[in-house]
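Trainee: Okay, sequence plus prediction incoming.
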Amino acid sequence: MPQNRFERLRDEEEKDYTLRSRSEILAVLRSMIEHNALMTVYFNQGQDFMLSSLLQLAADGRTLVLDVGSSAEMNQRALAADRLICVSNLDKIKIQFVLNGVDALQFEGRPAFLANTPEILVRLQRRDFYRFVLPVLQSIRCSIPFKSYDGGLQPIEVNVIDISAGGIGFLSKSESLGLSTDMLLENCRIDLPEIGILTVNMRIRSLYEVTLLTGARHERAGCQFIGLTAKQEMQLQRYIIKAERERKARELGMS
């Protein structure tokens, strides 16, 4: 599973998070090199990816060198790709940029890739929320209305696997739900134990397949709450604080 997931910007975020200044872009790239920041490189429309890092930035700032991946086959696919999306994290800030193809070269006696410096770079620094990962015995259900074959709405229940005041992550057994990135899910009902039902709108920000220990395959969706009220955020925080206290109490009881 990729360490860094590519994230699409909402229209209202693009201005705030996109760097177009050459000097600012070069400063971020140099910092990535100094910190040896690991990055995930996606290509072939996101079907393939490899782990890499930036090795050198040219003195004139026009080109950069990045490390090859561990798989020779993936390296060949990367060389054939005309668009590669690089995603990394630097000081808890997500970095994203696009390379318009790479060429092979030798760098300090080992294989590497050469690419033109990106003209645009995204620095995603959003408000951080504490994310509570739900233990198996503390499962939460979320009911999401989906259109049925007759045109009506049919609620489908999914398992919530993590929750914060910013959103939830859930697992879905069925690919027939037709989930997609940026999909808006309206009037979702989250049952918070001892707190009550929370009715929220949320948008899918990430979506990928995971394989459980049992071998079963599920879709894992990461969702962001949309238009959450102050009261709802307070209810979420109350639940998370309570659930975290209970988790710590169980751990102390087992020690």
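Mentor: Here it is on my side, so go on.
Trainee: C-alpha from now on. contacts and neighbour counts both.
Mentor: Fine.
Trainee: quick one: contacts for Phe107?
Mentor: Neighbouring residues of Phe107 by Cα atoms under 8 Å, 6 or more residues apart in numbering: Val65.
Trainee: Tell me how far it lies from Lys15.
Mentor: Using Cα to Cα, to the nearest Å, we find Phe107 at a distance of 36 Å from Lys15.
Trainee: Then Leu198?
Mentor: Noted for Leu198: a distance of 32 Å to Lys15, by Cα to Cα.
Trainee: When those two are compared, which one has more neighbours?
Mentor: Neighbour count, other Cα atoms under 10 Å: between Leu198 and Lys15, Leu198 has more, with 17 against 12.
Trainee: another one to put next to it:
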Amino acid sequence: MAFMDTQPAPMDALEGIDPYAAFRIESPREVLALMRQLMETATPIHMNAPGGVSFATAIWTVDSASQRLAFQAELTNPHLQALVESDEVTAVSYLDAVKLQFDLNHLMLVRGAKSCALQAQMPRRLYRFQRRQSYRVRTLERSSPVALLRHPALPDIQLSLRVLDVSIGGCALWLPEDMPPLAAGLTLHNVRFELDPDTRFNATLHVHHISSIQPNARGARLGCELVKLDGNAERSLQRYIDQTQKRRRLLTVG
């Protein structure tokens, strides 16, 4: 599975049989708990609509009384209006090794004096898909995980970008606004990853998408695919992912 597979899985039933019934959650309590978890962890959510419309955001508030969600939004995003006008919007997100997918109904744009938000009805159901091939984990800030690379247009400039999350298939990097921009579609060669003292390797990156998930964030989130990992690098990365998952579970229990 490609990293950051933000496209929804097809939900069409086959001859009246729902092939995804085993993955469906319809308990209001469970749905609410997962929405709150997405909000509290500021987990990126990718909204998709027909025609290739895509929008990266995060849950701002969860209102259990009114059964409404509010999502972060920026008026400057060219896809925002198309999402509001669409009758078919599907959200995709990830909680570590689990892909969550749910429909968003009654989407509307709410404007304030200094900000705006997207509101939608609380989903009545969602689907959980366990990813067996590519586990994605949020990195631990205390280890200062970075990706070091030369800017393709300015080879004399070396960028040191914070690694936000990673899997065997790819990663998300944070590009501060004071650094030279990078465009989606770029392939970056000889990128040096330093995730912790024991996990360091070189790889090629393909930049798939660029987004901002916070209204006041001063920078951009780069969703990248990791390509051409050699065997040693892949084993080292897999150990890092396994150890990070264990540490996060301990932090949650604590």
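Mentor: Perfect, I can see it now. Keep in mind it's a predicted model, so treat the numbers as computed, not measured.
Trainee: Quantitatively, what TM-score do the chains reach?
Mentor: With the length set by TM-score structural alignment, normalised by the length of the second structure, the two chains reach a TM-score of 0.52; 175 aligned residues with a Cα RMSD of 4.5 Å.
Trainee: Pull the contacting residues for the aligned partner of Val166 of the second structure in the first structure.
Mentor: For Val166 of the second structure, the aligned position in the first structure is occupied by Ile163, per TM-score structural alignment. By Cα under 8 Å, 6+ apart, Ile163 of the first structure lies in contact with 131-134, 169, 240.
Trainee: Please flag which of those sit within helices.
Mentor: Ile240 (DSSP state H).
Trainee: Report the buried members of the contacts of Ile163 of the first structure.
Mentor: 132-134, 169, 240 (16 or more other Cα atoms under 10 Å).
Trainee: Please, which helix or strand holds Asp165 of the second structure?
Mentor: Taking DSSP states H and E as the definition, one finds Asp165 of the second structure inside strand 158-166.
Trainee: Report the distance from that strand to the chain centre.
Mentor: Centre-to-centre, strand 158-166 of the second structure and its host chain are 15 Å apart (Cα atoms, centre = their mean, to the nearest Å).
Trainee: same deal with stretch 173-190 of the second structure?
Mentor: 17 Å.
Trainee: Quick one: end-to-end distance for it.
Mentor: End-to-end distance for stretch 173-190 of the second structure: 16 Å, by Cα to Cα.
Trainee: can you list contacts of that stretch?
Mentor: Against stretch 173-190 of the second structure from outside (Cα under 8 Å, 6+ apart): 147, 149, 151-152, 159, 161-165, 202-210, 218-224.
Trainee: what's the answer for stretch 190-210 of the first structure, then?
Mentor: By Cα under 8 Å, 6+ apart, the list of residues contacting stretch 190-210 of the first structure reads 5, 7-8, 140-143, 167, 179-189, 217-228, 232, 235, 239.
Trainee: Buried residues of that stretch, list them for me.
Mentor: 190-192, 198-207.
Trainee: what are the ranges of the strands in the stretch 101-250 of the first structure?
Mentor: Along the stretch 101-250 of the first structure, counting by DSSP state E, counting those that start in this stretch, strands occupy 103-107, 110-116, 121-124, 132-133, 140-147, 153-163, 167-172, 184-192, 196-211, 217-226.
Trainee: Once you drop chain neighbours, what's closest to Ser54 of the second structure?
Mentor: Asn48 (4.6 Å; Cα to Cα, 6 or more residues apart in numbering).
Trainee: ok, now which ones touch the one you found?
Mentor: 7-8, 54-55, 83, 89-92 are the contacts of Asn48 of the second structure under Cα under 8 Å, 6+ apart.
Trainee: For the equivalent of it over in the first structure, identify the helix or strand it belongs to.
Mentor: By TM-score structural alignment, Asn48 of the second structure lines up with Thr40 in the first structure. In the assignment (DSSP H and E), Thr40 of the first structure maps to strand 38-43.
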